[in-house]
Every structure is written in C-alpha cells, then in structure tokens.
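1. Can you look at this prediction? I've put the sequence above it.
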Amino acid sequence: MSSSTFDECLKDNMNQLRSYFKHGLPDYGISPFDPFYITEIPQKMSNPFFNYRLILKNVTESGWTASQVTKIRTDFNKDQMLVTQFFPDKRLNGSYEIEGSFFGQKVRNQGIWDLALFDYIQTLTISRKKAGPSAPLKNPPIKVKCNIQSCKKLELHIGNLAGGRTIVENMLDWIINRAWQPGFVVLSPIINDLVSTAFTEIMNRDFQNFPFDEVFKN
C-alpha cells in the first residue's frame, strides 16, 4: 500500500473484477449491483428560473460491468479514494413525482422516465471519518459523492411530461433530445445525487465490515 505503483495496480485489478458486479461475492457478503436498485431519491433545486421538488422512485441503473476504471487516487491518511470511470453506455430508469414552478409556470406531475448516457465519465469520492473520539464506531459510515466529468450524448424520455397531451409531449421529447447539452446542466446535479445516494447505500451495505486487512497488506 505504500508503493508508488499501488493506485495503478488497484485500478488494473478493479477492472479485472468487473464480471463480479453482476453476480456479487457471496463469500465476502457483497451483493450484485449491476443493475442496482434504490427505492427513492428526493431532490430540491431553486434558482431565478425554476424552483422544484423532485422525487425519483424505484430507480434502476445498469452499465457498470461494461465500465472501465481509468484512474484511482488513494489517500489513506484521509481514508479516502477517488475512482474515475468511463461508461460506454449507462442506463437509468424509474418513476418520478415533481412539483414546483418553471419560468413562472406551476408544474405538478408524475410519470415514468428513462435515461441513457453514452461515453460518460464520472468520478466517485469514497470516504469515511477515521475511528476515534469524534467517530467512536469501529467502522464509521462510508460516504460516496459523484461528480460528472463529461458525457458525449444522452437520450432522455419522460412520460406524461405534458399531462398526456401526446403531440406536445412528442414535440418536447424531440426538443430535449436534439438540444440536450443545455439540459445536461440541469440534469447533472440530479444524476450526481442519484449515484451518490445509491452508492452510499451500497458501500455501507456491502463494505462496512469488509475485511480489507485480508486483501491489502502494508
């Protein structure tokens, strides 16, 4: 772990483990997480143009097995790891409930949605506080924060976007997918929250008591 090549070695070995994302590692208590599922993710956002409360429900995400870890940076003094991954094709879907206002127009709606991200790059910051007086637990909770780096293309389809008015919904769908770059600015925080929430749950469920000392030797 003190070697200058440790991060590169860890990156290569994580890529060799990708096939286990779909099946898990039962001997280590790790469940499958490609696809992963999360019951509910709430989000609020407010700025001069829109103010809304969004709840994403029954969310499924897939594409991890085909992803490639491109960079890892560990900091054991901070109990922190940064993992950058490239996804050729990441898929997310579920249902939504939204209430708020957009450009002065009130909106209250619900429906289903699906999102595809192509040539997508994200960095996960995985960390936890060290055990001690301020963190008395032997294995303090793990926190994951997602930060989108880039995306070459996306496809987003939102059901019941205009209250069932098919012609309007088809037109809005066309606009969203033809001019997705500006919309990606709005979507990015939602995707960051979604992945952060889901993987904080996964990391605490499967890795809170993982025997790291058996795998990594000083």
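-> Here it is on my side, so go on.
2. C-alpha from now on. contacts and neighbour counts both.
-> OK.
3. how about the strands in this structure?
-> For the chain, applying DSSP state E gives strands covering 36-46, 50-62, 68-75, 80-102, 105-127, 143-158.
4. neighbouring contacts of the first one?
-> Same thing as strand 36-46. Strand 36-46 has contacts (CA atoms under 8 Å, 6 or more residues apart in numbering) with 51-62, 190, 193-194, 197-198.
5. what angle separates that strand from strand 50-62?
-> Interaxial angle of strand 36-46 relative to strand 50-62 (axes from the mean of the first three to the mean of the last three CA atoms, to 10 degrees): 170 degrees.
6. just the fifth one next, same as before
-> For the pair strand 105-127 and strand 50-62, the angle between their directions (the same axes, to 10 degrees) equals 50 degrees.
7. packing partners for strand 105-127?
-> Using 3 or more CA pairs under 8 Å, 6 or more residues apart in numbering; DSSP states H and E, the elements in contact with strand 105-127 are strand 80-102, strand 143-158.
8. List the residues that contact residue 119.
-> Here residue 119 is in contact with 86, 87, 88, 89, 151, 152, 153 (CA under 8 Å, 6+ apart).
9. again, only using 6 Å
-> Each residue near residue 119 by CA atoms under 6 Å, 6 or more residues apart in numbering is listed here: 87, 88, 151, 152.
10. Can you add distance to residue 206 and neighbour count and give those residues back as TSV?
-> Putting those into TSV (distance: CA to CA, whole Å; neighbours: other CA atoms under 10 Å) gives the following:
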residue	distance to residue 206	neighbour count
87	22	20
88	26	17
151	29	18
152	32	11
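11. Closest one of the residues you listed to residue 94?
-> residue 87 (19.7 Å; CA to CA).
12. can you tell me how far that closest one sits from residue 40?
-> Distance of residue 87 to residue 40, given as CA to CA, to the nearest Å: 24 Å.
13. how about a markdown table for the strands of the chain, with distance to residue 13 added?
-> Output for the strands of the chain, formatted as a markdown table (distance: least, CA to CA, whole Å):
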| stretch | distance to residue 13 |
| --- | --- |
| strand 36-46 | 22 |
| strand 50-62 | 21 |
| strand 68-75 | 10 |
| strand 80-102 | 13 |
| strand 105-127 | 17 |
| strand 143-158 | 21 |
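14. Can you tell me which of those strands is nearest to residue 177?
-> Among the strands of the chain, strand 143-158 sits nearest to residue 177 (CA to CA), with 5.8 Å.
15. Check it against this one:
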Amino acid sequence: MTFSKSLLACCLFMFFSYSVEAVGKDLPDYFPRCHRSDPKLNECLLKATDQVRPYLIKGVPELNVPPIEPFTLPEVSLEQGSNLLNFKAKLNDIIIRGLSNYKFSQFDFDVPKLQFHCKASIAELKLEGKYDVKGTVLGAPIIGKGDFTAGIGHSNITVFQAIEIIKKKGVEFTKPIFTNSTIVVGNPKAQLYGLFDNNEQLTKATNEVIQDNVDKLFEDLRPVIEKVITSLIEDLIFRVLANNVPYDKLYPK
C-alpha cells in the first residue's frame, strides 16, 4: 500500500527541475540542459535522468528537492471499499529506500503537443513507518495502529502528462492540466505490528492472510494507488513548475 507514495517519488527525479519558491530560478550549473528544438531531445532527457542521479541522492537545495535516498513522506491516506478490501488507513513517517535504483526506459517530450510520456523501473524498494487502519480484509476485521514494514520487488511505472504554458509577469512557465499514471509491481510484501491492541495471535493471523493474498489484494487496490500517485505527481511536483523555473530555462530553445 505504501508503494503508492513511493512511486510518486520515482517521478520526482523524472522532472528534476523543481523549486517552490522564486519565480525565474534557473537550473543549477551542474544539471544537464536539454533543448526543446534539438531533434534528439528525448535522448538528451533520457540520458539526463542518469546524470542527475548523484545529485538527487543528496538532494538539490537550490531547487528545494529533498534527498531521495532515503526518501521520506510525512503522511499517506488510503481508502478502499470492495469485497476484498474495505478500509481506511493512514500511513505516517514513511521512509523509502531504493528509489535511487530507478531506471528510465522512456522520457519523451512532445513539444508541439506539450505532452510527456515516461516509463521507469525500480529494482527494489523497502519501506517502513507507522500506520493506523480500520476496516476489513477478505471479510475479516483489521484494526489497529503501530509500525509497518514493506517490500516491493521489480516495479514499473508509466506516466502521461499534458501541460500548458502560462505567463507570470511576462515570463512563460509550465503548468500541468492532466496527469495519469499506471503501476506494475513485483513480489509485494507487508508486515503490520501491533494490530488489535497488540494482540499477538490476531496480529500474526492477519499478517498471514495479507501475505497469502497480497497479489490479489494489491490488484484490488491498484486503482486507488494509481489515483494517489497521479494526485501527488501533480500537486507535489508538476504544479510547482508554475512558480519555479521558466520554460525557456527548463527546456531551452
């Protein structure tokens, strides 16, 4: 479940030019520049995802980009209502390890249409944090709060985004108008501690049910996770471009 937010961090490095502050900021000198008039623009962007990796691992203070190794999320909310899953959950103080192992296979910017098509994979993710959940899993009650750990095997994410160009004080910036994401994960695992007021027997039984059915449960949860990822990509990443690096500095002519 926590993978929902972790993958959105995958897109943090997809668009490596963010700061929420100053209008008219430029990319750091050590960042690659990909010119939108370059016939090999997409090759440049794809190569840039690897070039910026060491800077993203440490964080980019000039652009207010936090370190991605580990990457932290203060809170994630999940809610689902179906025959398999019917619950509300809140995850807090999430620490994600492994995001720096991302690999982009596609990073296409259709300049005339102002559209991005991106595909990336991550070899393995490890997550930990705190949870608070109430509901049912496969018809059985699940309630409690405590610590959790999770693991994700090889995972893929695909992102489509359409943007528009807006002007602020005569300067052009980008702004998202539509974002959509899809995810495929391998070998998900999860362990919840402290369920049912720390009842060890019920906690163990519930974790066994979750792990025995984790693939089906994740498939059921997929639309919710993809919606969360899409929302986060827009709200936490792309929207800041409207107040950030001008279009001509982000993707020079």
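-> Good, I have the coordinates. A quick note: this is a predicted structure, and the numbers were derived from the prediction, not measured.
16. Could you get me the TM-score between them?
-> Overlay of the two chains. TM-score (TM-score structural alignment, normalised by the length of structure 1): 0.77; 213 aligned residues with a CA RMSD of 3.2 Å.
17. got the contact list for the alignment partner in structure 1 of residue 100 of structure 2?
-> Alignment note: residue 100 of structure 2 maps to residue 65 in structure 1; criterion TM-score structural alignment. Counting by CA under 6 Å, 6+ apart, residue 65 of structure 1 makes contact with 18, 21.
18. For residue 65 of structure 1, give its distance to residue 17 of structure 1.
-> Distance from residue 65 of structure 1 to residue 17 of structure 1, by CA to CA: 9 Å.
19. Then residue 108 of structure 1?
-> 43 Å.
20. Between the two, which is the more surrounded one?
-> Of the pair residue 108 of structure 1 and residue 17, residue 108 is the one with more neighbours under other CA atoms under 10 Å, namely 14 against 11.
21. Let me see the contact set for the nearest residue to that one once chain neighbours are set aside.
-> Using CA to CA, 6 or more residues apart in numbering and skipping residues adjacent in sequence, the residue nearest residue 108 of structure 1 is residue 99, 4.3 Å away. Contacts for residue 99 of structure 1 (CA under 6 Å, 6+ apart) come out as 52, 53, 107, 108.
22. What's residue 99 of structure 1 aligned with over in structure 2?
-> By TM-score structural alignment, residue 99 of structure 1 lines up with residue 134.
23. Looking at the contacts of residue 99 of structure 1, which is nearest residue 184 of structure 1?
-> residue 52 (16.7 Å).
24. Pull the contacting residues for the closest one.
-> Contacts of residue 52 of structure 1 (CA under 6 Å, 6+ apart): 44, 45, 99, 100.
25. how about those residues, which pair is most distant?
-> Taking CA to CA, no two of the contacts of residue 52 of structure 1 sit farther apart than 45 and 99, at 11.0 Å.
26. Kindly reformat the helices and strands packed on strand 105-127 of structure 1 as CSV containing distance to residue 4 of structure 1.
-> Converted to CSV, these look like this (distance: least, CA to CA, whole Å):
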stretch, distance to residue 4 of structure 1
strand 80-102, 15
strand 143-158, 25
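27. out of the ones you listed, nearest to residue 6 of structure 1?
-> Across these, closest to residue 6 of structure 1 is strand 80-102 (CA to CA), at 12.3 Å.
28. now the angle from that closest one to strand 143-158?
-> Going by the same axes, to 10 degrees, strand 80-102 of structure 1 makes 40 degrees with strand 143-158.
29. What sits closest to residue 160 of structure 1 if chain neighbours are left out?
-> residue 111 is the one closest to residue 160 of structure 1 (CA to CA, 6+ apart), at 5.4 Å.
30. are any of the contacts of residue 52 of structure 1 buried, and which?
-> Listed as buried from these are 99, 100; burial here means 16 or more other CA atoms under 10 Å.
31. Let's have the contacts of residue 52 of structure 1 in a markdown table, adding distance to residue 169 of structure 1.
-> A markdown table is the format used below for these (distance: CA to CA, whole Å):
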| residue | distance to residue 169 of structure 1 |
| --- | --- |
| 44 | 24 |
| 45 | 23 |
| 99 | 18 |
| 100 | 19 |
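32. can you pull the buried residues of stretch 27-36 of structure 1?
-> Those would be 30, 31, 32, 33, 34, 35, 36, for stretch 27-36 of structure 1 by 16+ other CA under 10 Å.
33. Kindly indicate which of those lies nearest residue 217 of structure 1.
-> Nearest to residue 217 of structure 1 among the buried residues of stretch 27-36 of structure 1, with distances taken as CA to CA, is residue 30, at 20.6 Å.
34. Residue 204 is in contact with the closest one, correct?
-> No - between residue 30 of structure 1 and residue 204 there is no contact under CA atoms under 6 Å: 10.6 Å.
35. ok, longest helix in structure 1?
-> helix 180-207 (DSSP state H).
36. quick one: buried residues of that helix?
-> Applying 16+ other CA under 10 Å to helix 180-207 of structure 1 flags 180, 184, 188, 190-207 as buried.
37. picking that back up, who wins for proximity to residue 7 of structure 1 among the strands of structure 1?
-> Of all those, strand 68-75 comes closest under CA to CA, at 5.6 Å.
38. Tell me the mean distance between that closest one and structure 2 once they are aligned.
-> Following superposition, strand 68-75 of structure 1 is found to deviate from structure 2 by 1.6 Å on average (mean CA distance after the TM-score superposition for structure 1).
39. Please identify the buried residues of that strand?
-> 68, 69, 71, 72, 73, 74.
40. Put together CSV for those residues, with distance to residue 121 of structure 1 on each row.
-> As requested, those are exported to CSV (distance: CA to CA, whole Å):
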residue, distance to residue 121 of structure 1
68, 10
69, 10
71, 11
72, 13
73, 16
74, 19
